[in-house]
Every structure is written in C-alpha cells, then in structure tokens.
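S.K.: Prediction below, plus the sequence it came from.
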Amino acid sequence: MKEVSVPGETVYVEVEKELSVIIEIDGSSTVFPISVAAAEIFRETHPDVQIPVGISGTGGGMKRFGVGETAISNASRPMKDKEAAVAAENGVEFTELTVAFDGLSVVVNKSNDWVECLTTEELNLIWDEGSTVNNWNQVRSSFPDVEMNLYGPGTDSGTFDYFTDEINGDEGRTRSDYTPSEDDNVLVMGVAGDKGSMGYFGYAYYVENKDKIKVVEIDGGTGCIAPSEATINDSSYSPLSRPLFIYVNNGELARPEVYEFVKFYLENGSMLAGEGGYVGLPQSMYDDGLAAIAKYK
C-alpha cells in the first residue's frame, strides 16, 4: 500500500510488488557447467529471470524434480523407472532432452609417471565390490610400490551409476572404501593433492584442470584411447562415452520464461556444450528437442 498526496485528502493506492521470475535447476554436477553457461548467457537478454543452478547429483536432483520442486533437472543418465513413477504419483509430466555428449574420464595425479593406459578389466579389479587393491603394484607388477587412494562420485550421482554399470557390471556395485563427493571440483582437488590417487568424473572437469591432473587412456578391447572431442563424438572412447540430459517439467514449460529458456538452450546447444567443456550433438538431435517442446509455446 502506497500513500499518495492529493489536495484535501490522503489516498491509498495498491501497488503490485515487482516479483523476480525464477527457473530453478538442480541435479548432476556433470551437466552443471552447461546449464550454468545457458543461464548466464540467457540472462544477458533476460535480466529479470533468476536461474539458480544447484548440484545435488542426478539422483538427488530427480528426488526434487519428482515432487515438483524444480523446473529442470540436470542428469548424466536417463531417468530410472522408479523416479518416473514418483513423478507420475505427484502429477509431474516431463520431457527428456539430450543436450551433449560426455566421456567419463579416469584421472590420476599429475606426478604419476607410471600409468598411461588401463584396461576395463584393470578398472574392474580396482573398483569392484570387495576389491582389496590398495597399492599400484597390485594392478601390475611393473607399477611401483605406491599406496593407491580412490576418489569418486557419491551414490546420488549419475556418473556413479554409469561407471559402476559399465565397469563392474551392475549399477551401484562398487567398493565402499573410497572418498566420495557429489561435487566434481572436490574430487579434482583430492586427486590433485594425492600422488597415489585415482578418480573419475565428467570430461569437462578434466579439461578444466589439465594443469593439475592427468587423464588415463582406456582400453575397452580395441586399444588404448584417451577421451577427446573426436573420440567422444565418434564413440571410439568406449565404453565410457555417454549422452547428457536435462528433464523439464511440462507444467513449467507452459510458463513463457521457461519455454524461452529451454528453447534458447536447444537452439544454442552445440555452443553451450562447448562452453561447458563437452561435445555438442548433431543439429538434428537439437531440432528433435525443439519439436518436442513446440506444443508448449
């Protein structure tokens, strides 16, 4: 209520508060850099739209998304059936959109001068449930007697789900005596500060920290291959290449600002993937996404 002076009387006029428009995003730390880039660039022309982007891991983000707490959920794996069931129970209808390709990167300390490549069998030996490997010379006799310390995503992470499925044969199957975090920057710091370390996370975090950590080539049966834009794009970096997603609440898509943001995200998908440190999709895949959201315009 605002007081307005009028000769001979005082008049009170209702004044509508200026509200900030918010598009809340949460979920995968892997997809985080892409969504942050999208939010920052979008806000250059839409400064009244607030777009907070959180990191709670793919699973943590899905928990919030499924009960309608967020408009968009970043995900480094597809939504699970049980997560879709929770969304359905809460009346949350959604659209899955692929936004980039990633090459999950296995890394070691920069001073590690003995390992250049590991086979998927050796990764399984190290990371499988019940593994007692705690020294590099247990992986290969030619490796030195150096204590091995492991760093990896927590159980709410889509990266954790993907890695354990591909390397250990079952999603969630892993040794438990490693240092976990949903924040990949924490894992980077752990590996960078520990000579005997090994960790894994999304390609963007390796690219951003090449001066601190060293990537390990992976032999999935066809020879040693390092993650790069080319090997991720042609899937020769196997089996650790994967798509990245955002999930959008269809009810939120009916809001003009959400629709415009998601449209911007897809129209600039390749550029945003590059800004985030990942590999863009073929344009036809972004066009498919734009067609999927067009009915909410």
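M.R.: Happy to help now that I have it. The shown structure was predicted, so the numbers you read here are calculated from the model rather than taken from an experiment.
S.K.: drop to CA atoms for contacts and neighbour counts, all remaining ones
M.R.: Noted.
S.K.: now the strands for the stretch 51-200 of the chain?
M.R.: 72-75, 94-103, 105-109, 117-119, 149-152, 179-180, 197-201 (DSSP state E, counting those that start in this stretch).
S.K.: next one: the fourth one to chain centre, how far?
M.R.: By that I understand strand 117-119. Here strand 117-119 shows a centroid-to-chain-centroid distance of 24 Å under the convention CA atoms, centre = their mean, to the nearest Å.
S.K.: before we move on, the earlier item: for the strands of the stretch 51-200 of the chain, which one sits closest to Ala292?
M.R.: Set against Ala292 and scored by CA to CA, these come closest in strand 94-103, at 7.6 Å.
S.K.: Look at Ile246 and tell me its secondary structure.
M.R.: The three-state label for Ile246, taken from DSSP: H, G, I helix; E, B strand; the rest coil, comes out as strand.
S.K.: So for it, what's the nearest residue that isn't a sequence neighbour?
M.R.: The shortest distance from Ile246 to any non-neighbouring residue, by CA to CA, 6 or more residues apart in numbering, is to Asn74 (4.6 Å).
S.K.: and the comparison structure, right after this:
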Amino acid sequence: MTQQTSDGTDGVSRRKFLVGAGTAGMLGIAGCTTNPGASSGNSGGSGGGNGSSGNGSSGGSGENLSGEVIVKGSSTVYPVSAAIAEEYMTNHDVNVSVDSTGSGGGFQNHFCPGNADINGASRAIKDSEVQLCSDNGVEPVEFQIASDALTVAVNNEADWVDCLSFDQLAQIWKPDGAQTWSDINSDWPDEEFELYGPASSSGTFDWFIENVIGEDGSLRSDYEPTENDNRIIQGIQGSEYAMGFFGFAYYEENRENVKAVQIKENADGNCVEPSIENAKSGDYPMARPLFIYAAQSSLEEKQQVYSFMEYYLNQAETDLVSEIGYVPTSTELRDENLSKLEEYSGN
C-alpha cells in the first residue's frame, strides 16, 4: 500500500485520504496481511508517558516490536485511528488493522468477545456492554481522545432551512413524526423528507437518540441506515429534500457537497454552526466526546498494543486530529491518559 506522508506531500490531504477511505467499505488500514503471531509478554512501553513529547514519535521503547493490533468500532473515530495507525506503521514492524463496525457493533461482535484489542466509540460504553465484556473476561479501559461537533446536513439546494432546534430535529426523526418539511414550518416545501443516518450499531445513533429524541426514544424506521458516513453524504447530495447526520470530519471533507445546518438547543436559543472552535468552547449544542477503549489484558500482555496506545494518546493532542476535523485533547487530558495507561504497563 502507498504510505501517506504526514505532511501530505503526495498531493492529497491526510483528511481527504482517510475520510475517502470510508467509501471503500472502511477497510483495515493499509490492507495489511494479518499476522497471527502477535507477540505477548511484559509491555515494553516507556512507562513514564507523562514526559513524552507531543509527537509521540517513539511509540514505546521496545526495539523489536512485532505482531498485530486489532482496532474496531466507531465510524466517527475511524479516521483518527486510521491516521495514527498509518503513521505508527511507518516506524514499527507491527500490523495495525482498523475497521469501522460502529461503536456498538465493535463492542458486541469484536471487543467484548475478546477478538479486538481496541474499540473506538463516539459515546461512552454502556452498562450492558461492560457486563458483556465482563462475562468474557475483558476489562475495558477508557480514554477520551478527541471531541466532535456532530453535524446535521441537508442538500445544497435546501435554501429554506439554515437552523433547527432539538425539538424540530426530534419531530423529524422520531417514529410517527413529521412527514414533510411543511409539517415543521408552513413556509417550507410540502415535500417528504428523505432521511439518511447511522445504523443502530453506531454510537452516533445512540448519542442522537439520548440527547435529541430522548433516552427512551428511537429513530423512525423509514430512514436509510448505514455504517458508511460517505453513503449518508451521497444520499443528501442526491435529493433536494434529504437530511442526514454524522461526525464533523465527514462534513469538513464535503463542505462543497452538502450544507451544514446550524443548531439551537431550544426555541429561544442561539443558532450555532458546527465547527472545531464551537465544539471546543462548548457553544455548539451537539458537541460530544470521542473515546477509545483498550482491553486491559492486551495492554498488560501485548507489548505492541501498549506501544501503539502510547503513540495514539500522544498523537491525540496534535494537529493531526484537528486536520481530520475534530478537537484534539488538551495537554492535561493527554497526561491523564498517559498516566492511566502507565498503570497497565505490565511491569
């Protein structure tokens, strides 16, 4: 596979390369051949991660790292994990495979059954998932690695709508809700919605229900669900009356193709556009944290997993994350993450 340079010297931006990779079905990064001989034993991570430099170039002190690291989970977190895996593999003889399965799909089918080392999640792990992991002897360790401005988008020709409240979004997306744009505002077209969104295995799906529809709610059944956020973009492009929602990174890469809707939390609130700055300040009402979960046993027993995690947590504070379209972690949060990681060094 062609390696992506960190400065984009191949003529394609890192963000465009990685987000575009989702169109090909979110393949494991680099198309690497899985190495079944993942090494185990005491971790060779640097341990004192708090003093690591922001670029995290060492990724651990082990000089003879080998084996594999398996990363599953959120399509929102996927571009971050894929970018970091790509750069990590340029300096280490380790195969890091990254697949987009959805947050819940990753927990349910891969991470909690013990078949993945790391799971990306666009919402916190659920109690039921913690129990599933426990039933299988897997102990998840949580790290927040970025923040996102979840984005609602419409077709570029939808000039009638610029801002929506949580209540209006709920009317559109809840079961037996509004059927036409004019049901929301009589001045809007008397045309049916064409809706695209994440599948039920997605953390974005869960976050939207809990924060917009209501904890006991659900999404209407007549929208097109998918784990491929690029498919949502394509659906919105294809219809003047379409709408969808996804992580901000996918909007950043498609600013010319779809129109982002400003959001206000209630009818009297201020309309705020999705942006890295507004997510960082807390002004954007659909800002949310992004996580990765590592299996405690993988951190303690697999040197390459500990090394990759140390590299990941350092990179999460850098411009790499903002170039993709998310808010990087603060230095303080990075140090907290590295301190937590050190507890599982296996030493």
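M.R.: Sure thing, it's come through. Here the structure is a predicted model, which means the values were calculated and not measured.
S.K.: if we can go back for a sec, can you tell me which residue in the second structure aligns to the residue nearest to Ile246 of the first structure?
M.R.: For Asn74 of the first structure, the aligned residue in the second structure is Gly120 (criterion: TM-score structural alignment).
S.K.: count of neighbours near its match?
M.R.: The local packing of Gly120 of the second structure (other CA atoms under 10 Å) involves 37 other residues.
S.K.: For it, give me its contacts.
M.R.: With CA atoms under 8 Å, 6 or more residues apart in numbering as the criterion, the residues that contact Gly120 of the second structure are 71-74, 77-78, 81, 103, 106, 290-293.
S.K.: hmm, which of these are the buried ones?
M.R.: Among these, the ones that count as buried by 16 or more other CA atoms under 10 Å are 71-74, 77-78, 81, 103, 106, 290-293.
S.K.: Need those in CSV (columns: distance to Glu317 of the second structure).
M.R.: Converted to CSV, these look like this (distance: CA to CA, whole Å):
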residue, distance to Glu317 of the second structure
Val71, 20
Lys72, 21
Gly73, 21
Ser74, 19
Val77, 15
Tyr78, 17
Ser81, 13
Ser103, 22
Gly106, 24
Leu290, 13
Phe291, 13
Ile292, 14
Tyr293, 17
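S.K.: Between those residues, which sits nearest Glu139 of the second structure?
M.R.: Distance to Glu139 of the second structure across those (CA to CA) is lowest for Tyr293, with 9.3 Å.
S.K.: Aligned counterpart of the closest one in the first structure, please.
M.R.: Going residue by residue (TM-score structural alignment), Tyr293 of the second structure aligns to Tyr247.
S.K.: Could you do Gln131 of the second structure as well?
M.R.: Aligned against the first structure - with TM-score structural alignment as the criterion - Gln131 of the second structure pairs with Ala85.
S.K.: Helices of the first structure, residue ranges please.
M.R.: If DSSP state H is used as the criterion, the helices of the first structure fall at 32-45, 57-66, 81-89, 120-127, 158-168, 184-192, 203-208, 229-233, 250-253, 256-267, 269-276, 283-293.
S.K.: among these, which is the most enclosed?
M.R.: Relative to the other members of these, helix 57-66 carries the highest mean neighbour count by mean count of other CA atoms under 10 Å, namely a mean of 25.
S.K.: helices or strands up against that one?
M.R.: Applying 3 or more CA pairs under 8 Å, 6 or more residues apart in numbering; DSSP states H and E, one finds that helix 57-66 of the first structure makes contact with strand 25-27, strand 72-75, helix 81-89, helix 158-168.
S.K.: mean shift between the first one and the second structure?
M.R.: Comparing strand 25-27 of the first structure with its match in the second structure after superposition yields a mean distance of 0.7 Å (mean CA distance after the TM-score superposition for the first structure).
S.K.: Can you give the contact residues for that strand?
M.R.: By CA under 8 Å, 6+ apart, the residues outside strand 25-27 of the first structure that reach it are 51-62, 64, 70-75.
S.K.: that older thread, dump the helices of the first structure into JSON lines; add distance to Tyr151 of the first structure as well.
M.R.: Written out in JSON lines, the entries for the helices of the first structure read as follows (distance: least, CA to CA, whole Å):
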{"stretch": "helix 32-45", "distance to Tyr151 of the first structure": "19"}
{"stretch": "helix 57-66", "distance to Tyr151 of the first structure": "16"}
{"stretch": "helix 81-89", "distance to Tyr151 of the first structure": "27"}
{"stretch": "helix 120-127", "distance to Tyr151 of the first structure": "10"}
{"stretch": "helix 158-168", "distance to Tyr151 of the first structure": "11"}
{"stretch": "helix 184-192", "distance to Tyr151 of the first structure": "6"}
{"stretch": "helix 203-208", "distance to Tyr151 of the first structure": "14"}
{"stretch": "helix 229-233", "distance to Tyr151 of the first structure": "23"}
{"stretch": "helix 250-253", "distance to Tyr151 of the first structure": "37"}
{"stretch": "helix 256-267", "distance to Tyr151 of the first structure": "32"}
{"stretch": "helix 269-276", "distance to Tyr151 of the first structure": "22"}
{"stretch": "helix 283-293", "distance to Tyr151 of the first structure": "34"}
